[in-house]
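Novice: pasting the structure only:
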């Protein structure tokens, strides 16, 4: 006999109601989106009457999660960036000089004086005055070598140390360069993602392409230029000792130093030590603020090691200027007034409020390890996105209407039950996408359209099986029960194999392919649920109420 436990009935309807409630905000997309943005603005301090009015557009007790629209639906910016991995080699060699110098100093009796020599960006040359001590010097410097942190280069060292006359030449090994390239691109990828997430953009597509390129697609952003302003700055912050100050842009900096311009004082240049005392990598927080004169500034705070180095330097150099350098430009060069032990401070300069906020975002997200060269940039306007949405709507509505008509004509009342379940199925898909914060793209719409057909397929299998059982079974109740039992294996087999395909597409694909895989996978789960449970529950409830002697499918 047909029978479904009461708790199962309640659970099935609760799932359907929850799906409808979660999907409901998408029917009022613009209103809910404006309300969400206003609430986010109020939380960060922009509590204006306009934002209060916008926030009140949607009830606070209702779900407010939306399906994010992809770049092809909403418009936005597309960038293809190439990471300049060679920059890291030069920075690495530059940072090694203090370490090499401190290692060789105890050996002066054997090797004589130590001088840094001009060298190529990817190497460092150190000249010793007593060439007869070269063997000892090479042995000491080779002690600085570390194993390459890469599975493919196990057992190899990161540097190669050789002699060239009176010079010690240190270069990166090929294995270390390959490992460094991989680390640099991976780190750049993560920092670009953090910078974009900091400004609240929804569901960007940020992925590695090729060996040293990054594809960046951000829906809902105004232009490619705006996106470049967010991610295009290297934001390499360093704190360097000041050697001298000059107005001559051609002044000789000397070996181990560099000449950098001042942003705060146009026409002025600073000669600073190339090796920084502390870098932005040791920052743990940066927030926009105002200095004692009410001018925009940025508060910063170091981690434990950075705070220790910063405190030690300020203790030993009270009265000396200290340059705060951002991307090889001095933004401030204050004189150290006293020991700063807490590892925190303030960056002042000629900032606007917007510039100080942007600088804080960049510093908080971290410095790009290398520069980015933008090879391709496109701005996709909202008009194109709206055209795509309209085309997708038409395709979905035509497919949906055709399926509804077919089911009603082919299976009568049972077909109407299947149509109700089909509508619930689509609502459940949107409810799940909203709940997980999924992104809907044009391929995703294609996945929904395909799901509509597959959901009907499960009902067709059941109804055809019921037809066959009506010819042999003792009554309609037994025919319906056998129809669901015998069709179940075919439904599960077909949907499980398709779900496996969706999982593979998601794991192996990227961008639009993943969007298709997500909607297809979610659609399979909801279509199986509605076909096996929802349609069956409606048929059982109808049968219990009417108790027909015969049925027609």
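Specialist: Done, it's in. Small disclaimer: the values here were computed from a predicted structure and weren't measured.

Novice: C-alpha only now, for contacts and for neighbours.
Specialist: OK.

Novice: the nearest residue to residue 439 once chain neighbours are set aside and residue 219, how far apart?
Specialist: Distances taken as CA to CA, 6 or more residues apart in numbering place residue 68 nearest to residue 439, at 4.4 Å, with adjacent residues excluded. When distance is defined by CA to CA, to the nearest Å, residue 68 is 9 Å away from residue 219.

Novice: one more structure, for comparison:
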């Protein structure tokens, strides 16, 4: 019985626990290390839509930089784009200007900040955590979606369909027009009003609220509240999707694009230095057109002479290749309801499946019925504002670009659902589906608030946040050593390891650190020693009635339940904050949650390992606690 008790209070860990602790420490140091190296000013060169880079592109970039007497720190091709690092911001700005002039519309040239992590750490997947807008600097936009325009657009979409219904049922009407928040259909007599009411109820059973106005021989047509709410929701979600796709052109790491209220969108772009470019991309409006190709004309000759045959217009693909299209438009992007990329099961080639609304389907059916074997082109039209610097004067110029993104042969007649084939790659199919789905804003938007956080302000925030962590950390270290002597120093080692592990986990998860996140780390620093305080005070009490080894064992065993209860309840509160909070609160909750888990590991397993190594199974008469 005596031998069994001695075995329990020997305070020795098995080798596997020491090995586990060592592995965690090494991994923590590796994945926390990238945050020590900072960022390099860089230029990111991404291909424009449907453009692919090759070896000649790299040679063009290298020769352009050499002619401008620029010596980049490195030039690397990764993830389909070039990342060029420079030694200073002046070279970065100069390189961006010369590359933009040379590459033109074949590429999107954007300023960026690239992590300066050494290659051997990057090879192990170690990357620094992202810094939020309040730390890294960047721009903040609050954009208001014009819901009234979205509703009007939704009503106008039904005008042609309602007229077609009246013509089909041979109902004589004077006109159908939009008036404020409803459609008004006017007729010659009361009988026509009755017939129109019945026809619309059958054609649109769950979409309209119909009100007859016999005195005016008119029918008031209102969309049901549910349909209106769906239209508002669609406009907001579609605009968010469109903004997200446009922001991808800026090469922004971890952009924040989220809904605020029922009609506003918050856009935060951390690290963006070219704020004018950001505004141009966010403010641009785009649409799509489907046109027949003019097969008889000579596009090369039209480009050379500047004259297109009658009934046609000269357009260009994104690679600059000319093509003649007919003047008449079949349908526009407003008629596209959905578009999905996929693979043609028969040929195995990439394709895009497009779904049109009723009006677009009827127009497409009539066109394709008469043009089987001819080609149909998809034209992407974008209106943007270019900012031109002339001396001290800034000139804003509105520019409209019209690019042909696809021209495929019509294989058979189709209406509101069809496939676009003849695409070069699955990536091109995905890009085309993306443009068809989100090429245009569902409703106009206005920037109602704009804030720019400069890099200096971001650095001030970082410095102040780091100072708060360091001061809090040092104060805890001093108090623990003063209060608990050697055991206090052990707790300080565990606290240091805890900070390393928090940073490592944030980096491993590629989380975004913000000022509230730093606040969570500061709070964790204070809370991390709570477990050790409970353990050490328990050891002190046990020393009055027990041996040293028994006191150590009892201190850790009896305090564990209290420590677990306290940390679990705090972790539950952090989970609730993350579930129901917004961006800043989520950042605080994430760092707090990670800090609680790592502090449990270091305060219990870490300090126990050190205590066991110093005092375990040794003839110690007194503890410095």
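Specialist: The structure has been received and is ready for your questions. Please read these numbers as outputs of a predicted model, since none were measured by experiment.

Novice: burial count for the counterpart of the residue nearest to residue 439 of the first structure in the second structure?
Specialist: When the structures are aligned by TM-score structural alignment, the residue of the second structure matched to residue 68 of the first structure is residue 130. Each residue near residue 130 of the second structure was counted by other CA atoms under 10 Å, and the total is 22.

Novice: ok, back up a step: what do residue 68 and residue 219 of the first structure both touch?
Specialist: Common neighbours of residue 68 of the first structure and residue 219 (criterion: CA atoms under 8 Å, 6 or more residues apart in numbering): 202-203.

Novice: what does residue 27 of the first structure align to in the second structure?
Specialist: Looks like residue 27 of the first structure aligns to residue 36 there (TM-score structural alignment).

Novice: do the same with residue 88 of the first structure
Specialist: Residue 88 of the first structure maps onto residue 150 in the second structure, by TM-score structural alignment.

Novice: what sits against that match?
Specialist: When the contact criterion is CA under 8 Å, 6+ apart, the partners of residue 150 of the second structure are 231-232, 235, 442-444.

Novice: residues touching the match of residue 68 of the first structure, list them.
Specialist: 253-254, 507, 510-513.

Novice: which of the residues you listed fall within strands?
Specialist: Restricting these to those inside strands, with DSSP state E as the criterion, leaves 512-513.

Novice: in the second structure, what range does stretch 508-525 of the first structure match?
Specialist: Taking TM-score structural alignment, stretch 508-525 of the first structure hits residues 580-597 over in the second structure.

Novice: re earlier: selecting buried members of the contacts of residue 130 of the second structure in PyMOL, what would you type?
Specialist: Selection of the buried residues among those in PyMOL, burial being defined by 16 or more other CA atoms under 10 Å:
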select buried, resi 253+254+507+510+511+512+513
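
Novice: which one of the contacts of residue 130 of the second structure is nearest residue 174 of the second structure?
Specialist: Sorting those by how near they are to residue 174 of the second structure, with CA to CA, puts residue 254 at the top with 54.4 Å.

Novice: look up how far residue 276 of the second structure lies from the closest one.
Specialist: 19 Å.

Novice: for the stretch 401-550 of the first structure, just list every one of the helices.
Specialist: Using DSSP state H, counting those that start in this stretch, the helices found in the stretch 401-550 of the first structure span residues 442-472, 476-508, 512-529, 535-546.

Novice: which one of these lies closest to residue 147 of the first structure?
Specialist: For the helices of the stretch 401-550 of the first structure, distance to residue 147 of the first structure was read as CA to CA. The smallest value, 32.2 Å, belongs to helix 476-508.

Novice: chain center to that closest one: distance?
Specialist: Its chain's C-alpha centre lies 35 Å from the corresponding centre of helix 476-508 of the first structure when counted by CA atoms, centre = their mean, to the nearest Å.

Novice: try stretch 535-550 of the second structure
Specialist: The chain centre lies 54 Å from the centre of stretch 535-550 of the second structure; the measure is CA atoms, centre = their mean.

Novice: ok, stretch 460-475 of the second structure next?
Specialist: Relative to the mean C-alpha coordinate of its chain, stretch 460-475 of the second structure is positioned 30 Å out (CA atoms, centre = their mean).

Novice: and residue 362 of the first structure, how far is that from residue 191 of the first structure?
Specialist: 9 Å.

Novice: looking at the two, which one has more neighbours?
Specialist: A count of neighbours by other CA under 10 Å puts residue 362 above the other of residue 362 of the first structure and residue 191, at 26 against 20.

Novice: do I have it right that the more buried one meets residue 235?
Specialist: Yes - judged on CA atoms under 8 Å, residue 362 of the first structure makes contact with residue 235 at a distance of 6.2 Å.
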